[in-house]
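Visitor: What follows is a protein structure lacking sequence information:
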């Protein structure tokens, strides 16, 4: 019996221990999950870059371009190959000269002929085609890297937009909740005044209507906040319904800079311009490649040949089993009815087209920078103005609340004051949102993160 009690106490002891561990672990796991779903702007950008399918696809393009370069490099090296052939003649080849004038023809070979060749072929001159192809492959790597940089710029802007959309939506929810709380209190005050006969019933009804409208606005604001989170998760390649909380960075930080400085920086940094510069270099090599057909192609070939009248290629009475030969070969197609000429003209026209495109893109970048600086300037000017509106709205509401309690103003004045304050707060937060978003778009226009 004593042993049974001891076992029972041990069991209770261990059960208590595991229960304690569970109580400690559950809050820890919850906190870990909260940290995972809490994002700063820097963390959001890092996760988007790590998860983006488009970024991964662009990285694969770089790998492909590097493999294309290796292929082009291989064309400079000698090529080793083999060929096996069988030839059946209708009759053995003979000489036109008879043997010692006897009239008997001289047999020179057999009807069955087998040939196995090993060859080593080295290009010596290709009209600069191999060099041009190799440089094109190198430029292809540069272009793929720049396209990756461009994709990163676009992705980071989308992350910032999604991030600020959440902050803007949360501020709208905050304003809507404050408005509902204020109107709820107003309805309570109006009912108490009505019950003692100080105001008519229609004043109570007005307050209740405004409260109902505010509650509907709160529902819409919360739905909008959930939608912005789904969009944020999509940009970060996460499940759309994953919970998200973000750090509030809707603050006013003045941006100091001049348009001329911004324009110069944008034209130097934008990947779109750099890609077109690479494209122009590519057309130079394409022109050179097209004109390589004006030159002969020269190669050196070493061949080791095994022949015979049987499949084992062990020779015959007429040929040795093995022999080798070295061939220097020049191939030159010098007339193709203007094909090479027109190919060169096509690439020269492409170069002129790219130059015009580059000028157009530069004009577009200048316009983007100008628009971004104007938007940033407008948002910066709106923030102090809207903040004054909030302060005035709060004071106006306070005065109207005191006046209404003293029954020297109507409930309509009080409801109007609450509406004006809610609108002023929304305008202030919208100005902050516009300023942060304008700054993000200016950074994108400058080609920076």
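Guide: Alright, I've got the coordinates. None of the values given here were measured: they were computed from a predicted structure.

Visitor: from here on, contacts and neighbour counts on C-alpha atoms
Guide: OK.

Visitor: can you pull the buried residues of stretch 205-214?
Guide: Within stretch 205-214, the residues that count as buried by 16 or more other C-alpha atoms under 10 Å are 206-208, 210-211, 214.

Visitor: Which elements pack onto whichever strand in the chain runs longest?
Guide: Longest strand of the chain, by residue count under DSSP state E: strand 112-125. Where contact means 3 or more C-alpha pairs under 8 Å, 6 or more residues apart in numbering; DSSP states H and E, strand 112-125 is packed against strand 79-88, strand 297-308.

Visitor: what's the spacing between the following helix or strand past it and its chain's center?
Guide: Going down the chain from strand 112-125, the next helix or strand is helix 129-195, by DSSP states H and E. Counting by C-alpha atoms, centre = their mean, to the nearest Å, helix 129-195 is centred 16 Å from the centre of its parent chain.

Visitor: Just the angle for helix 129-195 relative to strand 297-308, thanks.
Guide: Helix 129-195 runs at 110 degrees relative to strand 297-308, counting by axes from the mean of the first three to the mean of the last three C-alpha atoms, to 10 degrees.

Visitor: for comparison:
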């Protein structure tokens, strides 16, 4: 009886424990990170931007330029200074000087004019900050483009891998049939050997496709700041939508939005303002200042036994002008003007390069659009041939599928490259 009661208690306890165990197991599973979660293209871009050291570098550069601009603005404000001094003169004449002389002073100085150097310094600080912000935009554009390229290349390489795997399976089936036909005396040995050679070739292509897939995964993981071998599932994008891009609009957008062009414009402005800074030391400089000084024969300077007051108050306006330096200013200004010409020529060269980049991306889009239509028809024809003669049409079907996927994903990459070339990728 006691034994039966123990069994009943055990069974009740067991079934009562199961829900708690299952609940704890589910909580544990929810707490574990889901490394194999399927990621979309948008999520990959967000992860790359959040974890990129290039973004952190650009942010630090912007903060640095903000502080430097603040410092340049403060150069326009008056400055305060304090000075304390002690002079020991053992041979001092008691009537005219002190053996122990103490003094301290408090003063203020305000620059009024320095050949526009101070105002130009603030303007250059603003340009430096704008240059860094344009650099941040360029960095984001580069990262977003790299993620798009890596993402689509991963999808493309996995499609190649799948086509190659299917080709191997088909070749194995063909070889099995060929061996059966050969054993039955229906085909010559050469036909069977040909099937073996074709299977070996398909296996080589499969291995090559797997290696390409591994490398594509490694590139995307690197951009996402993950170990290169981390498994990653990404959402496929197979829908094809014809583009409506215009060559004229693309060029106009590039001139308006490309951050490198804005940086080149800033560089020209900076070089022009550098002429003002170069000329400033050779122009008159005007300051006004006020000073309060106290002097005496003790550390507090509260007793001055000689003639005169222990307190001295002064106000002064100062004009400085370095009007002759053996033509040095002329040489420096001439060099600064030639630097302006250099930056203008670099700007022209950069614009030519950008137009070529836009042209290349634009033509790649048109080429990929055409290739998609052609390869779709090639797949239809190869599939029809495959239904009639599987042995001979397998290679053509595999190549047609590879060409189609290559055209489809290259088309999407070309769209992103055009957006990058026009500076509209992150707008």
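Guide: Received it, and whenever you're ready, just let me know what you need. None of the values given here were measured: they were computed from a predicted structure.

Visitor: thinking again about what came up before, if you compare the helices and strands packed on strand 112-125 of the first structure, which one is most tucked away?
Guide: Stretch with highest mean neighbour count among these: strand 297-308 (a mean of 19; mean count of other C-alpha atoms under 10 Å).

Visitor: Report the aligned residue range of the second structure for that one.
Guide: Under TM-score structural alignment, the alignment places strand 297-308 of the first structure onto residues 285-296 of the second structure.

Visitor: Name the surrounding residues that touch the matching stretch.
Guide: The contact list for stretch 285-296 of the second structure, computed with C-alpha atoms under 8 Å, 6 or more residues apart in numbering, reads 101-115, 301-305, 310-321.

Visitor: which residue in the first structure lines up with residue 316 of the second structure?
Guide: Per TM-score structural alignment, residue 316 of the second structure is aligned with residue 327.

Visitor: oh sorry, the question was meant for residue 235 of the second structure
Guide: By TM-score structural alignment, residue 235 of the second structure lines up with residue 247 in the first structure.

Visitor: now the residue most central in space within the second structure: how far from residue 417 of the second structure?
Guide: By C-alpha atoms, centre = their mean, the mean C-alpha position of the second structure lies nearest to residue 139, the distance being 2.8 Å. From residue 139 of the second structure across to residue 417 of the second structure, the span is 14 Å (C-alpha to C-alpha, to the nearest Å).

Visitor: ok now do the closest residue in space to residue 368 of the first structure that isn't next to it in sequence, which residues does it touch?
Guide: Spatial nearest neighbour of residue 368 of the first structure, excluding adjacent residues (C-alpha to C-alpha, 6 or more residues apart in numbering): residue 445 at 6.1 Å. Contact analysis of residue 445 of the first structure by C-alpha under 8 Å, 6+ apart lists 266, 270, 365, 368-369, 372.

Visitor: if I line the two up, what does residue 445 of the first structure land on in the second structure?
Guide: Aligning on TM-score structural alignment places residue 445 of the first structure opposite residue 421 in the second structure.

Visitor: cool, and residue 422 of the first structure?
Guide: With TM-score structural alignment as the criterion, residue 422 of the first structure matches residue 398.

Visitor: Contact partners for that match?
Guide: 163-164, 167.

Visitor: quick one, the helix or strand that contains it and helix 117-183 angle?
Guide: Assignment of secondary structure by DSSP H and E places residue 398 of the second structure within helix 390-421. Put simply, helix 390-421 of the second structure runs at 180 degrees to helix 117-183, going by the same axes, to 10 degrees.

Visitor: circling back: taking the buried residues of stretch 205-214 of the first structure one by one, which sit in helices?
Guide: Mapping these onto helices (DSSP state H) picks out 206-208, 210-211, 214.

Visitor: JSON lines for these, including distance to residue 67 of the first structure?
Guide: Output for those, formatted as JSON lines (distance: C-alpha to C-alpha, whole Å):
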{"residue": "206", "distance to residue 67 of the first structure": "74"}
{"residue": "207", "distance to residue 67 of the first structure": "72"}
{"residue": "208", "distance to residue 67 of the first structure": "71"}
{"residue": "210", "distance to residue 67 of the first structure": "68"}
{"residue": "211", "distance to residue 67 of the first structure": "67"}
{"residue": "214", "distance to residue 67 of the first structure": "62"}
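
Visitor: want to try TSV for the helices and strands packed on strand 112-125 of the first structure, with distance to residue 236 of the first structure as columns?
Guide: Shown next, in TSV, are these (distance: least, C-alpha to C-alpha, whole Å):
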stretch	distance to residue 236 of the first structure
strand 79-88	48
strand 297-308	53
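
Visitor: out of those, nearest to residue 398 of the first structure?
Guide: Smallest distance to residue 398 of the first structure across these (C-alpha to C-alpha): 90.1 Å, for strand 79-88.

Visitor: Looks to me like the match of residue 316 of the second structure is in a strand.
Guide: Yes: checked against DSSP: H, G, I helix; E, B strand; the rest coil, residue 327 of the first structure lies within a strand.

Visitor: ok, so what distance separates it from residue 313 of the first structure?
Guide: Residue 327 of the first structure sits 22 Å away from residue 313 of the first structure, going by C-alpha to C-alpha.

Visitor: higher neighbour count, these two?
Guide: Taking other C-alpha atoms under 10 Å, residue 327 of the first structure and residue 313 do not tie; residue 313 has more neighbours (18 against 11).

Visitor: quick one: the alignment partner in the first structure of residue 407 of the second structure from residue 185 of the first structure, how far?
Guide: Aligned by TM-score structural alignment, residue 407 of the second structure pairs with residue 431 of the first structure. Distance of residue 431 of the first structure to residue 185 of the first structure, computed by C-alpha to C-alpha: 29 Å.

Visitor: So between these two, which is more surrounded?
Guide: Neighbours per residue, other C-alpha under 10 Å: of residue 431 of the first structure and residue 185, the larger number sits with residue 431, 25 against 14.
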